[in-house]
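In: Quick one: sequence plus predicted model below, questions after.
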Amino acid sequence: MPIDTKNLLVVSHRYRSFQKDPIDLVSPYFDNVYVLVRFNKFANISDYIHIPALQPFVSSFKIDCANKPSNLEVYKTSFFNLPFDSQYKALGDKHLKVVEELIRKKNIKFDLIHSHFTWSSGYVGAKLKAKYRVPFVVTAHGYDIYRLPFKDDEWKSKIEYVLNSADAIITVSRSNLECIRKLDVKTPVVVLPNGYREDVFHPLNPYECKRSLGLSSDKKIVLTVGNLEEVKGHKYLIEAMGRVVKTRKDVICYIVGEGKLENKLKKQIKSSGLLDYIKLIGGRPHNEIPLWMNACDIFVMPSLKESFGVVQIEAMACGKPVVATYNGGSEEIILFDNYGYLVQPGNSDLLAEKIIIAIDHKWNSEEILKFANKFNLKNQKKQILDLYNLVGDGDESCITGSISN
């Protein structure tokens, strides 16, 4: 039966950015798409008191219904959970309970399940597959596969259960694939990197973008986008900028993102005397990010670890070079110096050196754009739909050979 006569159920931690875009892209091929977004009621506190650590968990950050397809419905599956490891291990059954209640209440019918992240959405998908006897695909994005199953034996068992319950596994990088290979998992795996939407991320006039954002036209702009967490390495970017501005004063760095390190990073910037050169501008609407990408001169990803890092592809889709780290994902993107530079993570001296070189270098934007097009979501749509058809037909043995890795 062709998938355009079926309903798709998506269990996810978010409906925005790299999770929203591929869902929207395949939605025309289904009768109905139901997206169930996990939401922790504890984050409601941040609606009344500004708590940086909770910002990535509030509903306005997790759900973006702009240009939502007409046949797609988004539901919040809400419950209370404290941010402790013991609580996180118990999250699976809590999440499952509210999802099952919503399915009954809304009388949701579905023929295929796709869970984004192995825990806890993947656990929910595995249990729903067993109950409703429908195919189940899980995407292992990042921390949920490169860190979580290796924390202890209990976590390993939980994640292996999810992955072995699936009819197919998608993961976003070859470094993630290597993590899966370390587990006792028999399910076929497809490497399908996160992609970008060409209707959103494409070259625009940089001077018009700067004017629209109220930025100075005579400054060289360094940009990074990411949650304010330790793993994103903002500390080292700030240290690097301290070295950069000793060489040239016409550079300003904008950090887009929210998170628990907001106050700590503000103090670091102030104590380093960099208030004129580094600006923390908080989270920005997704449709504003292309303006920042086009306004910048270089994009920097100082992460200590990344599963892939789609924001660097989005910057390249705007013709911008990237200075990144050997973080597990970026080295699968910055293959040559034609696209940018790589440095060891946590090395602010080398990061500063490459930022200075990148600012002065004459980059070939057309070459960067041509490479970025490999990650265009339209080019990946067929692969996702082929995978859905294969698991729907019960022919998982053909998956590895039929889907391009």
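Out: Yep, that arrived. This one's a predicted model, so the numbers in the text were calculated from it and none came from an experiment.

In: contacts and neighbour counts: CA atoms only from here.
Out: Noted.

In: which stretches of the stretch 201-350 of the chain form strands?
Out: Using DSSP state E, counting those that start in this stretch, the strands of the stretch 201-350 of the chain run over residues 220-225, 251-256, 278-282, 298-301, 322-325, 340-343.

In: For those strands, give me JSON lines that also has mean neighbour count and distance to residue 154.
Out: JSON lines is the format used below for these (neighbours: other Cα atoms under 10 Å; distance: least, Cα to Cα, whole Å):
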{"stretch": "strand 220-225", "mean neighbour count": "23", "distance to residue 154": "34"}
{"stretch": "strand 251-256", "mean neighbour count": "21", "distance to residue 154": "36"}
{"stretch": "strand 278-282", "mean neighbour count": "17", "distance to residue 154": "36"}
{"stretch": "strand 298-301", "mean neighbour count": "27", "distance to residue 154": "33"}
{"stretch": "strand 322-325", "mean neighbour count": "28", "distance to residue 154": "31"}
{"stretch": "strand 340-343", "mean neighbour count": "22", "distance to residue 154": "35"}
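
In: looking at those, which is closest to residue 160?
Out: Nearest to residue 160 among those is strand 322-325; the distance by Cα to Cα comes to 29.5 Å.

In: which helices and strands does that closest one pack with?
Out: Helices and strands touching strand 322-325, as assessed by 3 or more Cα pairs under 8 Å, 6 or more residues apart in numbering; DSSP states H and E, comprise strand 298-301, helix 310-316, strand 340-343, helix 348-360.

In: How far off centre is the last one?
Out: Centroid separation between helix 348-360 and its chain, computed with Cα atoms, centre = their mean, to the nearest Å, is 25 Å.

In: any chance of the strands of the stretch 201-350 of the chain in JSON lines, plus distance to residue 179?
Out: Below are the strands of the stretch 201-350 of the chain laid out as JSON lines (distance: least, Cα to Cα, whole Å):
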{"stretch": "strand 220-225", "distance to residue 179": "26"}
{"stretch": "strand 251-256", "distance to residue 179": "30"}
{"stretch": "strand 278-282", "distance to residue 179": "32"}
{"stretch": "strand 298-301", "distance to residue 179": "22"}
{"stretch": "strand 322-325", "distance to residue 179": "19"}
{"stretch": "strand 340-343", "distance to residue 179": "22"}
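
In: Looking at the ones you listed, which is nearest to residue 269?
Out: Closest of the strands of the stretch 201-350 of the chain to residue 269 is strand 278-282, at 7.0 Å (criterion: Cα to Cα).

In: The structure to be compared is supplied as follows:
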Amino acid sequence: MKVMLLSSYLPRPHVPGNVPFISSRIKALIKKNIDVRSFLVSNTSEVDYNFKDIGLFEHQVKVMNFYFEDCWEDKNKILDLIESLKDQYYKSGCDIIHAHAAFPAGYIASLLKDKYNISYVLTIHGSDIHTTPFEDNQFSRQVKELTIKALKKAECVISVSDFLIKKAFLLTDKIKRFEIIPNGIDSMFKN
């Protein structure tokens, strides 16, 4: 099986210890002989890199520059991003997309589902569900709408806690299926 992983939360050259919860999931999938193709979707000027170069394991990351505001300000840029990801998906022979965080990765996956009927699962992690959509400002109101779309279109929503999935259901009761998989504990830190 081949999985296209979309996230804006991946360890990066300037913050290698950042978000170990995603790199540990990638490592676990690789150990199960699942081919993972990772794409950092973020407002960055970084270039493609390898986890190995930042002191982790061998894993290539393709960087897709994307600015959140393009979701509502420049539809052509997001359409270009979707087209590029679709090409990467089919070129790599992927079977499914795994989006980490409802926005922007989940929203982007929902656009791929709409336009190309590419299935995706969505892992929600925290503030993407319990904070941002409930804040009272213009950005959060816009993100809330896109978050709801991501939740509704996913084949399955994976939540890291019972609390978080309950918050997701406050946003929409149209979630098809959900699973709760806690983040767990990295055994390298035990005594």
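Out: Cool, got the structure. Keep in mind that this is a model prediction, so the values were computed, not measured.

In: Give me the TM-score for this pair.
Out: For this chain pair, the superposition-based TM-score is 0.74 by TM-score structural alignment, normalised by the length of the second structure; 174 aligned residues with a Cα RMSD of 3.1 Å.

In: Name the stretch from the strands of the stretch 201-350 of the first structure that approaches residue 207 of the first structure most closely.
Out: With respect to residue 207 of the first structure, and counting by Cα to Cα, the nearest of these is strand 220-225 at 11.7 Å.

In: now the closest one: which residue numbers in the second structure?
Out: With TM-score structural alignment applied, strand 220-225 of the first structure matches no range in the second structure.

In: Pull out the buried residues from stretch 356-373 of the first structure.
Out: 356, 358, 359, 363, 365, 368, 369, 371, 372, 373 (16 or more other Cα atoms under 10 Å).

In: okay, among those residues, which ones form the most distant pair?
Out: Most distant of those, by Cα to Cα, are 356 and 373, 26.8 Å apart.

In: Helix or strand for residue 92 of the first structure, just tell me which one.
Out: Assigned by DSSP states H and E, residue 92 of the first structure falls within helix 91-106.

In: what sits against the aligned partner of residue 122 of the first structure in the second structure?
Out: Taking TM-score structural alignment, the alignment pairs residue 122 of the first structure with residue 106 from the second structure. Residue 106 of the second structure makes contact with 99, 100, 122, 147, 150, 151 under the criterion Cα atoms under 8 Å, 6 or more residues apart in numbering.

In: In a markdown table: the buried residues of stretch 356-373 of the first structure, plus distance to residue 268 of the first structure.
Out: Formatted as a markdown table, those follow (distance: Cα to Cα, whole Å):
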| residue | distance to residue 268 of the first structure |
| --- | --- |
| 356 | 21 |
| 358 | 24 |
| 359 | 24 |
| 363 | 32 |
| 365 | 34 |
| 368 | 33 |
| 369 | 35 |
| 371 | 36 |
| 372 | 34 |
| 373 | 37 |
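
In: Closest to residue 134 of the first structure out of the residues you listed?
Out: The closest of these, once distances to residue 134 of the first structure are taken by Cα to Cα, is residue 373, at 34.1 Å.

In: Have a look at how far, on average, the top strand by length along the second structure is from the first structure.
Out: Criterion DSSP state E: the longest strand present in the second structure is strand 35-42. Taken over the aligned residues, the distance from strand 35-42 of the second structure to the first structure averages 1.3 Å (mean Cα distance after the TM-score superposition for the first structure).

In: How about residues contacting that strand?
Out: By Cα under 8 Å, 6+ apart, strand 35-42 of the second structure touches 1-10, 26, 29-30, 60-68, 92, 104-105.

In: Just those: which are in strands?
Out: Short answer: those in strands (DSSP E) are 2, 3, 4, 5, 6, 7, 60, 61, 62, 63, 64, 65.

In: By neighbour count, which of these wins?
Out: When neighbours are counted by other Cα atoms under 10 Å, residue 6 leads these with 27 neighbours.

In: re the thing from before, would you mind putting the ones in strands among the contacts of strand 35-42 of the second structure into JSON lines with distance to residue 165 of the second structure alongside?
Out: Listed next are these as JSON lines, based on distance: Cα to Cα, whole Å:
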{"residue": "2", "distance to residue 165 of the second structure": "27"}
{"residue": "3", "distance to residue 165 of the second structure": "23"}
{"residue": "4", "distance to residue 165 of the second structure": "23"}
{"residue": "5", "distance to residue 165 of the second structure": "21"}
{"residue": "6", "distance to residue 165 of the second structure": "20"}
{"residue": "7", "distance to residue 165 of the second structure": "19"}
{"residue": "60", "distance to residue 165 of the second structure": "31"}
{"residue": "61", "distance to residue 165 of the second structure": "29"}
{"residue": "62", "distance to residue 165 of the second structure": "30"}
{"residue": "63", "distance to residue 165 of the second structure": "29"}
{"residue": "64", "distance to residue 165 of the second structure": "28"}
{"residue": "65", "distance to residue 165 of the second structure": "29"}
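
In: quick one: contacts for the residue nearest to the spatial centre of the second structure?
Out: Closest residue to the average C-alpha location of the second structure: residue 100 at 2.4 Å, with Cα atoms, centre = their mean. Counting by Cα under 8 Å, 6+ apart, residue 100 of the second structure makes contact with 5, 6, 7, 8, 9, 106, 122, 123, 124, 125.

In: Could you see which of those residues carry over to the first structure?
Out: Contacts conserved in the first structure for the contacts of residue 100 of the second structure, using both residues aligned by TM-score structural alignment, their matches' Cα atoms under 8 Å: 5, 6, 7, 8, 106, 122, 123, 124, 125.

In: and the gap between the first one and residue 72 of the second structure?
Out: Read it as residue 5 of the second structure. In this view, residue 5 of the second structure and residue 72 of the second structure are 23 Å apart by Cα to Cα, to the nearest Å.

In: swap in residue 9 of the second structure?
Out: Counting by Cα to Cα, the gap from residue 9 of the second structure to residue 72 of the second structure is 21 Å.

In: what about these two, which has more around it?
Out: The neighbour comparison of residue 9 of the second structure against residue 72 (other Cα under 10 Å) goes to residue 9, with 19 against 11.

In: Wait, that one touches residue 22, no?
Out: Yes - assessed by Cα atoms under 8 Å, residue 9 of the second structure is found in contact with residue 22 at 7.4 Å.

In: show me what contacts the equivalent of residue 166 of the second structure over in the first structure?
Out: Using TM-score structural alignment to pair residues, one finds that residue 166 of the second structure aligns to residue 178 in the first structure. Taking Cα under 8 Å, 6+ apart, we find residue 178 of the first structure in contact with no residue.
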